[in-house]
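> Any chance you could fold what I've pasted below:
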Amino acid sequence: MKKVGLYFGTFNPIHIGHLAIANHMVEFSDLNEVWFVITPLSPFKKKQSLLDNHHRYQMVYEAVQDYRKLKPSTIEFDLPQPNYTVDTLMHLNEKYGENYRFSLIMGEDNLKNFHKWRNYEVILEHHYIYVYPRISEGQRENLFDRHPKIQLVEAPIMEISSTFIRKNHGLGKNVRPLLPEKVWKYMDEMNFYR
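Below is the predicted model:
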C-alpha cells in the first residue's frame, strides 16, 4: 500500500518552505509520497492576488520536477465548489481504491482549528494527520493530544509565507532566494505579483 501525504494549499506561489516541509515529511516519516493539492480559485470569491489554477499548478510542477517523491495534484480543480477536505478525501479513496492510504499534512497552527472543519470526526476516523511545528500562539485542542491518528513530526520550522513573497516582490525586493529556481523563472517571465 502506498502511503500518500496530502499537502493542501493555494501555493501562490510555492516556495522553499513548502518544499522543505514536504521533503522532510517524505524522508523522515513513513510516507512514500507527498502530493501538493492545489486549492482552486473559488468562483464565489475572486481574490485579486490569487493566480489562476493553471499558473499555480505550473509553478508546483516546476518546483517538484527534481523530487521523485513529490507530486502536484489538480484533484480539487474538478470537484464542486466550495471544496471541503472531507469530500476531496472521499473522492481520492474512490478513485485510487485500497492501494493507497491518504493522510493529511498540516501545520500545528491549523490543528488548533481542526475541530471546526466540516466532518473532522470522519476525517480522523479514516485518515492519519501528520503535523509539522509552527510558531503559533495558543494551545491546540486537548481532544487532539496523544490522538492515535495524529502524528507530530519534528520538522524544521519554516516561517516563510507566500503573502510575504508576493508583497515584497511587488515592492521590488529580491525574493528570489525564497523560491525554487524554476518557480522564480516562471514567475519572473510571467511578470506575476508586480
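> going forward, measure contacts between C-alpha atoms and count neighbours the same way
Fine.
> got the contact list for Pro133?
Gly107, Glu108, Asp109, Leu152, Val153, Glu154, Ala155, Pro156, Ile157 (C-alpha atoms under 8 Å, 6 or more residues apart in numbering).
> Skip the chain neighbours and tell me the closest residue to Gly107.
Leaving aside its sequence neighbours, Gly107 sits nearest to Tyr132 (C-alpha to C-alpha, 6 or more residues apart in numbering; 4.9 Å).
> Could you report the neighbour count for that neighbour?
Using other C-alpha atoms under 10 Å, Tyr132 has 24 neighbouring residues.
> Can you give me the distance of it to Ala155?
6 Å (C-alpha to C-alpha, to the nearest Å).
> so what sits against both of these two?
Residues touching both Tyr132 and Ala155 (C-alpha under 8 Å, 6+ apart) are Ile21.
> pretty sure Pro156 contacts Leu19?
No. Contact criterion C-alpha atoms under 8 Å: Pro156 and Leu19 do not qualify, at 11.4 Å.
> For those two, indicate the residue with more neighbours.
For Pro156 versus Leu19, neighbours defined as other C-alpha under 10 Å are more numerous around Leu19 (19 against 13).
> which residues does His15 contact?
By C-alpha under 8 Å, 6+ apart, the contact set of His15 is Ile160, Ser161, Ser162, Leu178, Leu179, Pro180.
> now the contacts of Pro133 in CSV, with distance to Gln65 and secondary structure?
As requested, the contacts of Pro133 are exported to CSV (distance: C-alpha to C-alpha, whole Å; DSSP: H, G, I helix; E, B strand; the rest coil):
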residue, distance to Gln65, secondary structure
Gly107, 24, strand
Glu108, 28, helix
Asp109, 29, helix
Leu152, 27, strand
Val153, 25, coil
Glu154, 25, coil
Ala155, 22, coil
Pro156, 22, coil
Ile157, 24, coil
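> Please generate a structure for the following sequence too, so the two can be compared:
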Amino acid sequence: MTGLFFGSFNPIHNGHIQIAKYLLINHLCDEIWFVISPHNPLKKNDTLLTENKRLEILEAALTGEKNIQACDIEFGMPKPSYTIDTLNKLSANHPEKTFALIIGADNLRNFHLWKKHEEITARWPVFVYPRPGIDISAISHTHITKIDAPLFPLSSTEIREKIEKGEDITDFVPAHAIKSILEYYRQFL
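A predicted model of the protein is given here:
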C-alpha cells in the first residue's frame, strides 16, 4: 500500500518524517509519497513559500530516506487542490497501486468539510496520526484508522516563527534541508 501524506510542508519537519517512518516500520504502508499541496482550500495562502521551493526543500529533506518520496502531481492540477481529485488522478495514473490517505487529527475534525469526504472514506483507507491537544477519541469510522505515531511538539508555523526570530531549528527539520529552509524562509518572512 502507498500512503499519501498530503500537506503544504511549509516547511517539512522531522515530525512529518517520523510519521512516515512509523507507517513503514509498522507495515501499514510499503511506501510513502509526500504530496505537496500548492494551496489547501481550507487554509490561507499568504504564508506559503512557492510550491517549487517547497518541493526543492522536500526533496532535500528526503535524501537517503528509503521508500519515501516527493510527489508534485497537484502542481499541474486546478487550484485550489481537492484531495478527492488528486486521489482520482493518482488512482487512474497508477492502477497497479493501492493508495491510503494520511492526515493529522486536526484534519479529521474538519474532514466533513472536505469535498466528497464520504467518497474518500468509501474508496481509500485513511490513517490519522495524533496532534498535540486534539482529542479525536469520539470520532469513529470503519475506514479510518487512528495510528499511535509519536507526537511531534512543533508545527511548521512554529518553525517559521523560530526562523523569523533567528532561533535555531536544527533539531526540528531534516539535516539535508536546513540550508535551503533557512535561505528561502529568511528571504520570505
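> from the contacts of Pro133 of the first structure, which single one is nearest Thr74 of the first structure?
Proximity of these to Thr74 of the first structure (C-alpha to C-alpha) peaks at Gly107, which lies at 21.2 Å.
> Just to confirm, what residue in the second structure is aligned with the closest one?
Mapped onto the second structure by TM-score structural alignment, Gly107 of the first structure lines up with Gly104.
> number of nearby residues for that match?
Gly104 of the second structure has 19 neighbouring residues, counting by other C-alpha under 10 Å.
> mind checking how far it is from Ala20 of the second structure?
Gly104 of the second structure sits 12 Å away from Ala20 of the second structure, taking C-alpha to C-alpha as the criterion.
> cool, and Thr63 of the second structure?
Taking C-alpha to C-alpha as the measure, Thr63 of the second structure falls 14 Å from Ala20 of the second structure.
> repeat for Ile163 of the second structure
24 Å.
> what about these two, which has more around it?
Shown here are Ile163 of the second structure and Ala20; by other C-alpha under 10 Å, Ala20 has more neighbours (24 against 18).
> Then that one would be within a helix, right?
Yes. Checked against DSSP: H, G, I helix; E, B strand; the rest coil, Ala20 of the second structure lies within a helix.
> Excluding covalently adjacent residues, which one is nearest to it?
Closest residue to Ala20 of the second structure apart from its sequence neighbours, by C-alpha to C-alpha, 6+ apart: Ile32 at 6.4 Å.
> same deal with Lys69 of the first structure?
Counting by C-alpha to C-alpha, 6+ apart, the residue nearest Lys69 of the first structure is Glu33, at 4.7 Å.
> Can you tell me, leaving aside adjacent residues, what's nearest to Leu49 of the second structure?
Nearest non-adjacent residue to Leu49 of the second structure (C-alpha to C-alpha, 6+ apart): Asn10, at 6.7 Å.
> Can you get me a residue count around the aligned partner of that neighbour in the first structure?
Mapped onto the first structure by TM-score structural alignment, Asn10 of the second structure lines up with Asn12. Neighbour count of Asn12 of the first structure, defined by other C-alpha under 10 Å: 24.
> cool, Pro82 of the first structure as well?
13.
> Pretty sure it sits against Leu41.
No. Between Pro82 of the first structure and Leu41 there is no contact, the gap being 9.6 Å when judged by C-alpha under 8 Å.
> Average offset of the helix or strand hosting Val86 of the first structure relative to the second structure?
Using DSSP states H and E, Val86 of the first structure sits within helix 85-96. Compared with the second structure after fitting, helix 85-96 of the first structure deviates on average by 0.6 Å (mean C-alpha distance after the TM-score superposition for the first structure).
> which residues touch that helix?
Ile75, Glu76, Leu79, Tyr100, Phe102, Arg118, Asn119, Tyr120, Val122, Ile123.
> That helix: which residues count as buried?
For helix 85-96 of the first structure, the buried set under the neighbour-count rule, 16 or more other C-alpha atoms under 10 Å, comprises Thr85, Val86, Asp87, Thr88, Leu89.
> Where does that helix end up in the second structure?
Under TM-score structural alignment, helix 85-96 of the first structure corresponds to residues 83-94 of the second structure.
> Stretch 76-86 of the first structure spans what distance, first to last residue?
One end of stretch 76-86 of the first structure to the other measures 12 Å (C-alpha to C-alpha).
> Now that stretch: buried residues?
For stretch 76-86 of the first structure, by 16+ other C-alpha under 10 Å, it's Glu76, Phe77, Thr85, Val86.
> Please compute how far that stretch lies from its chain's middle.
14 Å (C-alpha atoms, centre = their mean, to the nearest Å).
> go on, stretch 89-101 of the second structure?
Centroid separation between stretch 89-101 of the second structure and its chain, computed with C-alpha atoms, centre = their mean, is 17 Å.
> For the second structure, which segments are assigned as helices?
With DSSP state H, the ranges of helices along the second structure come out as 14-25, 51-61, 83-93, 105-109, 117-123, 156-165, 178-188.
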